[in-house]
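>>> The following comprises the amino acid sequence and a computationally predicted model.
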Amino acid sequence: MFRKILIANRGEIACRVIKTARRMGIATVAVYSDADRNALHVRMADEAVHIGPAPANQSYIVIDKVMDAIRSSGADAVHPGYGFLSENPKFAQALDKEGVAFIGPPVKAIEAMGDKITSKKIAAEAGVSTVPGHMGLIADADEAVRIASGIGYPVMIKASAGGGGKGMRIAWNDSEAREGFQSSKNEAANSFGDDRIFIEKFVTQPRHIEIQVLADSHGTTLYLGERECSIQRRNQKVIEEAPSPFLDSETRRAMGEQACALAAAVGYTSAGTVEFIVDGERNFYFLEMNTRLQVEHPVTELITGIDLVEQMIRVAAGEKLSFGQDDVTLNGWAIESRLYAEDPYRGFLPSIGRLTRYRPPAEVATETHVVRNDTGVTEGGEISMYYDPMIAKLCTWGPDRAAAIEGMRVALDSFELEGIGHNLPFLSAVMDHPKFIAGEATTAFIAEEYEGGFDGVDLPEDELRRVAAAAAAMNRVDEIRRARIEGRMDNHERHVGADWVVFAADREFPVRIAADRDGATVTFDDGQSLRVVSDWQPGQPLARMDVGGKPLVLKVAPRTAGYRVRTRGADMFVRVLSPRHAALARLMPVKEAADTAKLLLCPMPGLLVKLDVAEGDEVQEGQPLCTIEAMKMENILRAERKGRVAKINAGAGDSLAVDEVILEFE
């Protein structure tokens, strides 16, 4: 077995590998850039080596710098995680030349499967059904348009060396094919150092289902069930689950056997994933093979009980797999929610900054309930613009799908995160969406169900009443404390009334509250009563309650005459006023928002890489205005309506803050 493993990665996956290595008694070495000097993975590892400036192309993906770290640390094996150098055959070759074990597949398998064009040819030769497309390299945008037109729109434009949604675009016409080709090329070069692009038919309304394979160097190749990854945004997975609610046992076996056959055909060893798209009739087509550990591997671990990182280490050390295909059983259901530093209220654009509060739900593992949080950050840490925006992977397991979903709902509501924009509200919204609950989500789910973007959640009447009852009970606790403080100051304790009006989500709820030693009963003006039981105290940011006989978790922040309350994807200001103050509040005018219709504001912190217009230009609706790069993704800002550019306030190469004015229109 290895003595010391260097993790050639960062963030949550580096922390994940360190945990398993530590349990196996293996020392670990972290590498870090300037931006990650105080990162969690650096603190967790036994040793840490600095490898360069913040940009990944000057640190984490520079092979020579990583090799220097290996030599200086004396590591005898390297785990690449995912992304960065994980599927780079030159890195694997450099390790082999140095006599250092690569905890991953052989170089030939990486070359064969890591290149998306080559992998499709091999899959076709192996009898695996593949999606129609152009497997050759594409020289320029004109050729891309010709090929796309020949295949038939819509098409997927993809980076040959890509992964994680980087360097990927969907084109529905010639204009989008031309534009998408260039953007994909740029992203591929920046993320992978390889700008080769290919095009394939985009299958509409598909499901994205992948098979986890595991193979040793002694001839054993197994599949460990499937993961459904259909809920995606910008081709980047957001929520995954295992098993899939769509597959039957016959399709699962057929996909698993094809995946194993493909892996065996290229002499694959270690953990890998064969990805398929599956249509409504359960016909499946090979998409690609990822020759590395997948981001969503925890859900497979939760339903199989197999530590994939441990198996990768053991296989790399030359050991045989200690179990066979018949030993692999799928137990219960697991869901993973990817917590991203992306603001859902701003079109999911990247958000950077300091985590002023970071309190994940407690990790638990019982026979009926599991909560797991794979993360690489801590409170006070910085989310930078240089790397992937993923903060954590929150996972839950239950004996069935309904239990796993309910566990995820509670875990998301219990996750405290402040300081940056994040997608927690959106994740909560998905858990309550009827299409997701029914297991009917396809890869078009987000585009179809949130076509106009995400504006938060409007709670149904019964949930809104529960929130109103909880707010009334919290307000009573606050009022009692205030009355006691005032009483100590003037020797006369103020009486706390029983009648209140709760304003929530444009609704008014007149209530009467009756408290006792064990809780409070909140009665609405229509006669409905809800019992509220909680040990919440003023100042606590998380309120765990039982309201109406069901659990309710609220994130609570005090506001004048009320609270900011967040739960189940809703974010609202809940006011609790006396009847007299409520009458006066109804007379207050509503402040109008500032008019920014004639301004182009930067929607995210990032780098202005391209300006497409000049002062005095007339622009049409949908016309590109500029391109902003943030977290390795290019974002094209377009004109919302016809107009003329009056003033330009920024130029290419400028670093911009959120809401900074880029252009002004007449």
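Arrived safely.
>>> use CA for all of it now, contacts and neighbours both
Fine.
>>> what sits against the residue nearest to the spatial centre of the chain?
Nearest to the geometric centre of the chain sits Arg338, at 3.0 Å (CA atoms, centre = their mean). Arg338 sits next to 237-239, 390-394 when contact means CA atoms under 8 Å, 6 or more residues apart in numbering.
>>> List the ones among the residues you listed that fall in helices.
Within those, no residue falls in helices by DSSP state H.
>>> Out of these, the closest to Ala317 would be?
Lys393 (28.3 Å; CA to CA).
>>> Quick check: the gap between that closest one and Leu339.
As for Lys393, its distance to Leu339 is 6 Å (criterion: CA to CA, to the nearest Å).
>>> this is the other structure I want to compare:
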Amino acid sequence: MFDKILIANRGEIACRVIKTARKMGIKTVAVYSDADRNALHVKMADEAVHIGAAPAAQSYIVIDKIMAAVKATGAQAVHPGYGFLSENRAFAAALEAAGVVFIGPPSPAIEAMGDKITSKKIAQEAGVSTVPGYMGLIADADEAVKISGQVGYPVMIKASAGGGGKGMRIAWNDAEAREGFQSSKNEAAASFGDDRIFIEKFVTQPRHIEIQVLADSHGNCVYLHERECSIQRRNQKVIEEAPSPFLDEATRRAMGEQACALAKAVGYTSAGTVEFIVDGNRNFYFLEMNTRLQVEHPVTELITGVDLVEQMIRVADGQALPFAQSDLKINGWAMESRLYAEDPYRNFLPSIGRLTRYRPPVEGVTERGGIVRNDTGVFEGGEISMYYDPMIAKLCTWGATRGEAIEEMRLALDTFEVEGIGHNLPFVGAVMDHPRFVSGNITTAFIAEEYPEGFQGATLDDATLRRVAAAVAAMNRVAEIRRTKISGTMDNHQRRVGDDWVVAVQGQALAVTVDADRDGSNVRFADGAVLRVASDWTPGQALARLVVDGAPLVMKVAKIPGGFRVRLRGADLKCHVRTPRQHELALLMPEKLPPDTSRFLLCPMPGLIVAINVAEGDEVQEGQALATVEAMKMENILKAEKRGVVKKITASAGASLRVDDVIMEFE
């Protein structure tokens, strides 16, 4: 077994590999860029080597720099994680030539399967059903438009060396094909150093289901069942689960056997994933094979009990798999929510800055018998950089059934405290409560169909809203008692806290009476319904854990004038708790309106201006591209929302802007 391995990656996956290596008694070496000097993976590793400037193209994907770090530290093997050099044949070959073990598949298998064009050709030759498309290289945007018309719209424009949603666009017409080709090409070059593009038919109403395979050098190959990855945004997975709520045993077995056959055909060893599109009749079509560990591998580990990183290391050491296909059963259900540094209220645009508060839920077995796991690469006080992928953690839960796994995820998300940056916790929390998701009736179009205007926060149902109202009424009583005790020390008179209150929340005014005792409060509503509230919350605590009507309720709370700001289940609520008279007076107060910014194009995220597409005095049409902003390896094209004339341009290509900086003004 190896004594020391180097992890050629960063963030949560580097931390994940370090944990398993530590468990196996193997020392680890981290590599880091200027931006990651104080990163968590650097602190966790036994050694760390600086490899260059912040951009990945000057550090994490420079093979010579990684090789120099390997040589300097005497690492015997390298785990590439995912992304960066994980599917780079030249990197694997360089390690092999240096006598260093690559913890992954052989370089010929990476070449055969890691390239999406080549892999689809091999799959076709092996008799695997594939999505129609054009597998040849595409020279320019004109050719892309021509091919798209021949394949038939809609089409998917994809980077051959891509992954993680980078370099991917859906085009529904010639204009989108032309624009998508150039953006995909630019993103592919920036993220992977390879700008080759191919085009395939976009299958409508698809489910994205993938098979995890594991193979050794002794001829053994098994599949560890499937993962459902249909909840995607901009072709990037957001929520994954294992197993799929859609597959039956016959389809699962057929997909697994086909995935293993494909792996054996290319001499594959290590962990890998074969991705499929599955239609409503359970017909499945090969998409690609990822010759690496997947982001969503924890859900497979939770339902099989197999540590995939450990098996990758053991296979790389020449060991045989310790189990056969018949040993791999499905135990329970697992969910994964990806925590991204992006603002769901700004169309999920990237967000950077300092994590002023980062408190994940407690990992391990829960009171209900479920499991919580959080794979992360950040810490409270750390910085989220604009240079890398915006994912900062993967929150996973396990339950005996799908419903139990979802409920564990709901509570874990409500418990997860993140402040200082925009993040998508409210959105994934809302998805967990969405009836369509709960039913399992999902496709890759779920987000586009259910949130066509973007995400503006969840609306709680009446039953949940009542539970929240009861909770804040009880909490308000605790806060009022503390406040009157403090003021009472000054004048030797303590004002009695009243029992009757009005909770104004989500457009409703709920009159309640709070009857408190030593163990909690009975909150009575106007219709006579009573909810029992018990909690040890004290004023100033940012997280309130309560039991309301016998069921747990977790809320993030902050004091505001006359009440609380409360966040849970994707909702961000202002809960005002007033006396009946105060409520009457509050209804007379005028509403403060936000300022009018419709005449300005504001930068929606911290980022770099790549291009300004118009000039002062130009007349622009609705939907016309105005500027391109790059952040976290993604290009974002800002378009005109309506017809107008450009009055003034205040930013130029190459400028770094903050959120809401003015790019241009219209007449």
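Great, that's in hand. Keep in mind the model is a prediction, meaning the values are calculated, not measured.
>>> Could you check which helix or strand contains the residue nearest to the centre of structure 1?
If you go by DSSP states H and E, Arg338 of structure 1 is part of strand 333-340.
>>> how big is the offset of that strand relative to structure 2?
Taken over the aligned residues, the distance from strand 333-340 of structure 1 to structure 2 averages 0.3 Å (mean CA distance after the TM-score superposition for structure 1).
>>> on contacts alone, who are the packing partners of the next helix or strand after that strand?
Later in the chain than strand 333-340 of structure 1, the nearest helix or strand by DSSP H and E is strand 342-343. Helices and strands touching strand 342-343 of structure 1, by 3 or more CA pairs under 8 Å, 6 or more residues apart in numbering; DSSP states H and E, are strand 349-350.
>>> Give me the mean deviation of the strand it packs on from structure 2.
On superposition with structure 2, the mean distance recorded for strand 349-350 of structure 1 (mean CA distance after the TM-score superposition for structure 1) is 0.4 Å.
>>> by contact count, what packs against the helix or strand following that strand?
Later in the chain than strand 349-350 of structure 1, the nearest helix or strand by DSSP H and E is strand 353-354. Counting contacts by 3+ CA pairs under 8 Å, 6+ apart, strand 353-354 of structure 1 packs against strand 382-383.
>>> quick one: the strand it packs on to chain centroid distance?
16 Å (CA atoms, centre = their mean, to the nearest Å).
>>> repeat for stretch 364-372 of structure 1
21 Å.
>>> Flag every buried residue along the top helix by length along structure 2.
Secondary structure of structure 2 read by DSSP H shows that its longest helix is helix 462-491. For helix 462-491 of structure 2, burial by neighbour count (16 or more other CA atoms under 10 Å) applies to 465-481.
>>> Stretch 137-157 of structure 1 too?
Quick answer for stretch 137-157 of structure 1 (16+ other CA under 10 Å): 138, 141, 144-145, 147-149, 151-157.
>>> which of the residues you listed lies closest to Arg566 of structure 1?
Arg566 of structure 1 has its nearest neighbour among the buried residues of stretch 137-157 of structure 1 in Met156, at 37.5 Å by CA to CA.
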